[in-house]
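Engineer: Prediction below, plus the sequence it came from.
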Amino acid sequence: MADTLREQLRAGTWGTTLPGERQLAKHFSVSRKTASKAIAMLRAEGVIRTSRGKSSALVTEKIPPRNTKAPDRVVLLLPDPIDQSRPFMVYWLNNLTTLMHNVGVDFELVIGWRYFGRNADRSLQQLVDSHPAKCWILVRSPCSLQQWFADNGVPAVVAGSPLDDIKLPSVDLDHRAIVRHAALTLLREGHRRLAYVFEKARFGGTVIGEQAFRETIADYDSSATPGICRPSMNAASIINELRRIHNSSLRPTAYMMGNSFSYVTALSWFNSQQLLVPGDISLISHDEDPFLPFLHPTPARYAIGSAKFANALYKAVRRVMDHGSGLDFKELIIPDYIKGASVGPPPSASREAEIFRRR
């Protein structure tokens, strides 16, 4: 943040004074503590002069000359605060931060939904101009955001899968392999009414997963029926979708849950309906998180170590830092399948009839 402020002061962005810590923290989407440290650093350099109760004043002659060489900086852009993210993402982010710092790369996080909307072009341009970086990492990025970086030639790596054939480097789990394996596992157990539950927001991985789910079921048994649920990512929406499809004519006996949070919601809701896992309903989680092994029955799931994902992302970022924009490659990681105890054969006809009468 101190580097960015220094550049903005040099460019005259703030005039002759800086706003207070609270306003700066809000502007940069950082904590007030981080803003305070940045101001203290500039004050120690003599770039600004502070007085109690007054705005920080610029000392023009103390601003060092512009360094025309792009800094070794990487910026990670995501919509939600870290404390609202899944544990797996927090862990790989911690690993990635360590890798960057070990090689002297300035690693910065920028958080804000205003960069993720359909009309965010101006905000994105201002952000990129004020945060010169050799590479951007795009997390939970919609099509519009990915397209902006591709069209403007800004070097970036998608932590996920690009949408609509957008030409950007990416690192992600192999969603096609995961969903295909899960569908086949359930089909081989005898299930013929299956549902795939994934987040309503359109991401590359979910688009790939839905296609693989439909194709795998159709190829294995054309009489089998796939169901698709796209709830918003909150418990109430997930439960509403589960209730809707469970009470529909499809009545799935097996569910592929798109992430660990939705798996927990599904497990607890089916339990509240007196439906046993795996006796009445089979469940598989697309992802792993540290809390899943503590559930009973142990979830069937797909696991990858956070350090492995962070290493793959780090290598992709280094490639972009070395070669600049214009690269287009995909690094797909196949996780390990943990069998767990949440998958079994479908219930008997008599048990299904009993469940149907209770609806």
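Structural biologist: Sure, I can see it. Quick caveat: nothing in here was measured; it's all calculated off a predicted structure. Residues are numbered from 1 along each chain as shown.

Engineer: Every contact and neighbour count from this point should use C-alpha atoms.
Structural biologist: Will do.

Engineer: Please state the offset of stretch 183-194 from the chain centre?
Structural biologist: Its chain's C-alpha centre and that of stretch 183-194 lie 28 Å apart, by Cα atoms, centre = their mean, to the nearest Å.

Engineer: In that stretch, which residues are buried?
Structural biologist: Buried residues in stretch 183-194, counting neighbours by 16 or more other Cα atoms under 10 Å, are found at Ala183, Leu184, Thr185, Leu186, Leu187, His191, Arg192, Arg193, Leu194.

Engineer: what about versus this one:
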Amino acid sequence: MKRLPDRRSLATRVADLIRDEVLGGEWKEALPGQRALADRFRVSRPTIAAAVAQLRRERLLRVEPGRPSRVMRSAASRRSRPAASRTIRVLSTLPFDNLSYRSLYCFCELERRLAEEGYRIEIHSEPVLRKAHPFAMLERLARMPPAACWILHGARPEIQAWFARRSLPVVLTSAAEEGLDLPFVDFAYEAMARHAAGLLLRQGHRRVGLLLNRHARVGERRLERTLREEIEVCARADGRLFTFEQDGAPGSVERAMAQARDGATSVSAILATGTGVAMLALGHLAQNGARVPRDLSFLCCQEDPLIQCHVPDVTRYRGSMRGFARAVQRLTLDVAAGSAVRRNILLMPEFHRGATLAPSR
């Protein structure tokens, strides 16, 4: 028999989805607000209101003005045994408009891959988590229906520790803080540092600068430590690594670059940890008449479409965001399935020689 088109209204189909969630035990006492439901089902708030009105007529919900829609007690007897959660929650401490191209691409690829496995992804952007005491917000998030796994993006040490104390299923998109046994995916910064140090030393560079964010993540701090060890040990007495801390703002990067060209702390090569900082630094050099790589060699630890357009072609490490998303997906599925095996995945970027690395003069 041929299947006929589904001619029911959108509100009726959304009501079916909400009913399934209620009877499946996703919402035991009350529904989220209309805005949250609209975001979840990707429909308008009037459509959500129409769907809720239908469920009220079915005596599944009790609706009162100004209050969340409550689940009727009679619905409890109709509930089936709760199924395992098929929701994956991504928690970002940065607002969406501040996320990098790399992060946005990773989230989109991750959503597509997890959907193929039957999971629905929820992305929560909570800049308040960057404050000194984010625990009230974390407690509110914890009261949401259980998630099969949480993916933490840009999580500070106290947030990682909070999830660890509660033994919540979690995957980090950067290395876990020291002492925390949490699964993560990250790039192999220590291996990258050893490779970069070897390149620079073979080109005769002995005074090397590192543009490092003052709120650097664990992987970037390990890169700094390994780079210092390689340069100062292998080059012996004349090897020196100068760390120029900045916060990513143009003025901060400009001051760091001024230090890198000052007599006492001048360097012949610079390694930047991020593409945004790299572009600001290269712009500062061009504005001040410095020629790259004739006057200063320059390397970057990341790649994005913007830095690909720079002339001369920037020497850099190209981490595959598709590969990164694939690794996060694999680890997330393991954690969601309750795998007892602790796995940390380190990915080695591909080196792109470019045209900004030259022998020291």
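Structural biologist: Happy to help now that I have it. All of these numbers come straight from a predicted model, not from anything done at the bench.

Engineer: TM-score of the superposed pair?
Structural biologist: Aligned and superposed, the two chains score 0.83 in TM-score terms (TM-score structural alignment, normalised by the length of the first structure); 334 aligned residues with a Cα RMSD of 3.1 Å.

Engineer: Now render the buried residues of stretch 183-194 of the first structure as JSON lines, adding distance to Leu173 of the first structure and secondary structure.
Structural biologist: Formatted as JSON lines, these follow (distance: Cα to Cα, whole Å; DSSP: H, G, I helix; E, B strand; the rest coil):
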{"residue": "Ala183", "distance to Leu173 of the first structure": "17", "secondary structure": "helix"}
{"residue": "Leu184", "distance to Leu173 of the first structure": "18", "secondary structure": "helix"}
{"residue": "Thr185", "distance to Leu173 of the first structure": "19", "secondary structure": "helix"}
{"residue": "Leu186", "distance to Leu173 of the first structure": "20", "secondary structure": "helix"}
{"residue": "Leu187", "distance to Leu173 of the first structure": "22", "secondary structure": "helix"}
{"residue": "His191", "distance to Leu173 of the first structure": "25", "secondary structure": "coil"}
{"residue": "Arg192", "distance to Leu173 of the first structure": "26", "secondary structure": "coil"}
{"residue": "Arg193", "distance to Leu173 of the first structure": "26", "secondary structure": "strand"}
{"residue": "Leu194", "distance to Leu173 of the first structure": "22", "secondary structure": "strand"}
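
Engineer: What is the nearest of these to Thr206 of the first structure?
Structural biologist: Ala183 (14.6 Å; Cα to Cα).

Engineer: Can you give me the distance of whichever residue in the second structure pairs up with the closest one to Ala260 of the second structure?
Structural biologist: When the second structure is aligned by TM-score structural alignment, the residue opposite Ala183 of the first structure is Ala197. Separation of Ala197 of the second structure from Ala260 of the second structure (Cα to Cα, to the nearest Å): 18 Å.

Engineer: ok, Arg112 of the second structure - how many residues close by?
Structural biologist: Using other Cα atoms under 10 Å, Arg112 of the second structure is surrounded by 16 other residues.

Engineer: Trace it over to the first structure, please.
Structural biologist: Under the alignment by TM-score structural alignment, Arg112 of the second structure pairs with Thr98 in the first structure.

Engineer: which stretch of helix or strand covers its match?
Structural biologist: Using DSSP states H and E, Thr98 of the first structure sits within helix 87-102.

Engineer: What of Tyr317 of the second structure?
Structural biologist: For Tyr317 of the second structure, the element it lies in under DSSP H and E is strand 315-318.

Engineer: Return the mean post-superposition distance for that strand against the first structure.
Structural biologist: Average distance, strand 315-318 of the second structure versus aligned residues of the first structure after superposition (mean Cα distance after the TM-score superposition for the first structure): 0.8 Å.

Engineer: which bit of the first structure covers that strand?
Structural biologist: Mapped onto the first structure using TM-score structural alignment, strand 315-318 of the second structure covers residues 300-303.

Engineer: And for that stretch, what's in contact with it?
Structural biologist: 178, 283-289, 335-343 (Cα atoms under 8 Å, 6 or more residues apart in numbering).

Engineer: can you count the residues close to the equivalent of Asn152 of the first structure over in the second structure?
Structural biologist: In the second structure, the residue matched to Asn152 of the first structure (TM-score structural alignment) is Arg166. Neighbourhood size, Arg166 of the second structure [other Cα under 10 Å]: 9.

Engineer: and if you look at the one 10 residues further on?
Structural biologist: Using other Cα under 10 Å, Ala176 of the second structure is surrounded by 24 other residues.

Engineer: Counterpart of it over in the first structure?
Structural biologist: Taking TM-score structural alignment, the alignment pairs Ala176 of the second structure with Pro162 from the first structure.

Engineer: what does Leu296 of the second structure give?
Structural biologist: Leu296 of the second structure maps onto Ile281 in the first structure, by TM-score structural alignment.

Engineer: give me the number of residues near the residue nearest to its match when sequence neighbours are not counted?
Structural biologist: Nearest non-adjacent residue to Ile281 of the first structure, counting by Cα to Cα, 6 or more residues apart in numbering: Thr253, 5.1 Å away. When neighbours are defined as other Cα under 10 Å, Thr253 of the first structure has 24 of them.
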